[in-house]
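**Student:** how does the following fold in three dimensions:
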Amino acid sequence: MSLASDSELAGAAKRGSDRAFEQLARRHSAALRTFLRGVCRNQALADDIAQDALIRAWRRLDQLRDENAFRSWLFGIGWRLASEERRASGRRAKREEDWVETQAQTLAEGLSAEESLALEAAMQTLSPDQRACISLCLAQGWSHGEAAVVLDMPVGTIKSHIKRGRAKLLAALGGEDER
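**Tutor:** The predicted structure is shown next:
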């Protein structure tokens, strides 16, 4: 590892030295990853965010005001990226929840409020793939082939998801398979 200080390396990196930035990245990446793993509680995600933070730092070196503060500046970038990911993850989860609710409502048309709530709860027990197949094929009347194209799955997989998902729904709702 170089004997140069962060300040010296950051100054050289700002002047275009790839080698200086590489040394800074090597010097701080392990600590950055450790910090982000604690924040994210997901090693792979933390490693991805750390890599993104290093790339963003490289691209935005001109925004580094205090070359003595490279480490805190880099960790700040990592923190902001992790925060953005948490917000995005929350939005994805909300969209998934809304989608499941909409699909359950479609399936529940003509059912009582109690039956509709039971169906919605039962849909939550299915895997995302099963929910998607049930929703498209049973609730919306799509063919297995159409669902296979949209979901990018083989037709046999669509049929398996429907069969297993339908069985789980029937079991959860206390129904019997009429086939």
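
**Student:** all contacts plus neighbour counts: C-alpha atoms, from now on.
**Tutor:** Will do.

**Student:** and the helices in this structure?
**Tutor:** Under the criterion DSSP state H, the chain contains helices at 6-14, 18-40, 43-59, 70-107, 113-124, 128-133, 144-151, 155-173.

**Student:** need those helices in JSON lines with mean neighbour count, can you?
**Tutor:** JSON lines is the format used below for the helices of the chain (neighbours: other CA atoms under 10 Å):
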{"stretch": "helix 6-14", "mean neighbour count": "20"}
{"stretch": "helix 18-40", "mean neighbour count": "17"}
{"stretch": "helix 43-59", "mean neighbour count": "18"}
{"stretch": "helix 70-107", "mean neighbour count": "16"}
{"stretch": "helix 113-124", "mean neighbour count": "17"}
{"stretch": "helix 128-133", "mean neighbour count": "21"}
{"stretch": "helix 144-151", "mean neighbour count": "16"}
{"stretch": "helix 155-173", "mean neighbour count": "17"}
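
**Student:** center of the chain, which residue is that?
**Tutor:** Computing the C-alpha centroid of the chain and ranking residues by CA atoms, centre = their mean puts residue 89 first, at 5.5 Å.

**Student:** got the contact list for that residue?
**Tutor:** With contacts defined as CA atoms under 8 Å, 6 or more residues apart in numbering, residue 89 has no neighbours.

**Student:** and the gap between it and residue 82?
**Tutor:** Applying CA to CA, to the nearest Å, the value for residue 89 to residue 82 is 10 Å.

**Student:** what's the answer for residue 52, then?
**Tutor:** For residue 52, the distance to residue 82 - CA to CA - is 10 Å.

**Student:** one more, please, to line up against the first structure:
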Amino acid sequence: MADSAAEARIDQALVARVLAGNDRRAFEQLLRRHQGLVRAQLRRLVHGDHAAADDLAQETFLLAWRKLGQFRGDARFATWLYRIAYSCFLQAYRKKSWHEESADDEIIHQLTAPSHTNDLHVDLERAMQRLSPAEQTVLLHCVQLGLSHEEAAYVLTMPVGTVKSHALRGKAKLKLWLAPWSDAVNEEQA
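**Tutor:** Here you go, the predicted structure:
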């Protein structure tokens, strides 16, 4: 994988091409470069609802196309895009509550849960659901998407200190709740 600075330069060049002449092919390249992570971000935010994530991703890219002239380059293009995606999610969230799964949804999750070899993954997912919504969102952006605290603050429109606090508290809770897994690994290694 190319380094972050090289990736940013490629994105900047593509943005410049789009802005210089409404270059749809350059925008398609930007879309291909970032659609996977944007969809992953949105799938996580909508608790695995792939159709909703795809709809929100489409809305995100339409907004990005319309607002590309507002991209100032203060943040990486990917960070700017994550912010648009998060804003689209928040607007949709106010209309539909993905956080309130029905009993049928829970049964489906249990039936399709990974096998015994992935019990840690299941426990981690359950532990993540126990975190506050702010802690979940911050950890999604900082850990899973690999954003810095500053980038996550930009995307989430939160002060950097608040992002750091949520990340610290969320990680501490996960460490406590998943301690039996750590103990089991230590016993196996002994």
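
**Student:** would you give the TM-score for this superposition?
**Tutor:** Taking TM-score structural alignment, normalised by the length of the first structure as the basis, the two superposed chains have a TM-score of 0.46; 89 aligned residues with a CA RMSD of 2.0 Å.

**Student:** ok, back up a step: what about the residue nearest to the centre of the first structure, distance to residue 96 of the first structure?
**Tutor:** Look at residue 89 of the first structure and residue 96 of the first structure: by CA to CA, they are 10 Å apart.

**Student:** gap between stretch 173-190 of the second structure and the chain center?
**Tutor:** For stretch 173-190 of the second structure, the separation from the chain centroid amounts to 26 Å (computed by CA atoms, centre = their mean, to the nearest Å).

**Student:** show residues contacting it.
**Tutor:** By CA under 8 Å, 6+ apart, stretch 173-190 of the second structure touches 120, 123, 124, 127, 128, 131.

**Student:** packing partners of the helix or strand where the fourth one lies?
**Tutor:** What it means is residue 127 of the second structure. Using DSSP states H and E, residue 127 of the second structure maps to helix 119-130. In this structure, helix 119-130 of the second structure packs against helix 160-177, with contacts taken as 3 or more CA pairs under 8 Å, 6 or more residues apart in numbering; DSSP states H and E.

**Student:** quick check: buried residues in the helix or strand that the helix it packs on is followed by?
**Tutor:** Once the chain leaves helix 160-177 of the second structure, the next helix or strand it forms, by DSSP H and E, is helix 179-189. Residues of helix 179-189 of the second structure classed as buried: none (neighbour count, 16 or more other CA atoms under 10 Å).

**Student:** what angle do helix 160-177 and helix 179-189 of the second structure make with each other?
**Tutor:** 60 degrees (axes from the mean of the first three to the mean of the last three CA atoms, to 10 degrees).

**Student:** tilt between helix 179-189 of the second structure and helix 119-130?
**Tutor:** 160 degrees.

**Student:** could you tell me the end-to-end distance of stretch 151-170 of the second structure?
**Tutor:** For stretch 151-170 of the second structure, the end-to-end distance is 18 Å (CA to CA).

**Student:** residue 78 of the second structure: which element?
**Tutor:** Residue 78 of the second structure belongs to helix 77-95 when elements are defined using DSSP H and E.

**Student:** can you list contacts of that helix?
**Tutor:** Helix 77-95 of the second structure has contacts (CA under 8 Å, 6+ apart) with 8, 11-12, 34, 38, 41-42, 45-46, 56-57, 59-60, 63-64, 71, 147, 151-152, 154-156.

**Student:** restricted to buried residues, select the residues you listed in PyMOL.
**Tutor:** Restricted to buried positions by 16+ other CA under 10 Å, the PyMOL selection for the contacts of helix 77-95 of the second structure reads:
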select buried, resi 8+11+12+34+38+41+42+45+46+56+57+59+60+64+147+151+152+154+155+156
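
**Student:** in helices, which of the contacts of helix 77-95 of the second structure appear?
**Tutor:** Those of those lying in helices (DSSP H): 8, 11-12, 34, 38, 41-42, 45, 56-57, 59-60, 63-64, 151-152, 154-156.

**Student:** run a quick neighbour tally on residue 176 of the second structure.
**Tutor:** Per other CA atoms under 10 Å, the neighbour tally for residue 176 of the second structure reads 12.

**Student:** and it, how far from residue 163 of the second structure?
**Tutor:** Residue 176 of the second structure is 20 Å from residue 163 of the second structure, by CA to CA.

**Student:** cool, residue 150 of the second structure as well?
**Tutor:** In this view, residue 150 of the second structure and residue 163 of the second structure are 8 Å apart by CA to CA.

**Student:** name the residue in these two with the higher neighbour count.
**Tutor:** Each of residue 150 of the second structure and residue 163 has its neighbours counted (other CA under 10 Å); residue 163 has more, 26 against 17.

**Student:** any idea which helix or strand comes after the helix holding residue 127 of the second structure?
**Tutor:** helix 133-139.

**Student:** packing partners for that following helix?
**Tutor:** Judged by 3+ CA pairs under 8 Å, 6+ apart, the packing partners of helix 133-139 of the second structure are helix 160-177.

**Student:** quick one: buried residues of the helix it packs on?
**Tutor:** Buried residues in helix 160-177 of the second structure, counted by 16+ other CA under 10 Å: 160, 163, 164, 166, 167, 170, 171, 173, 174, 177.
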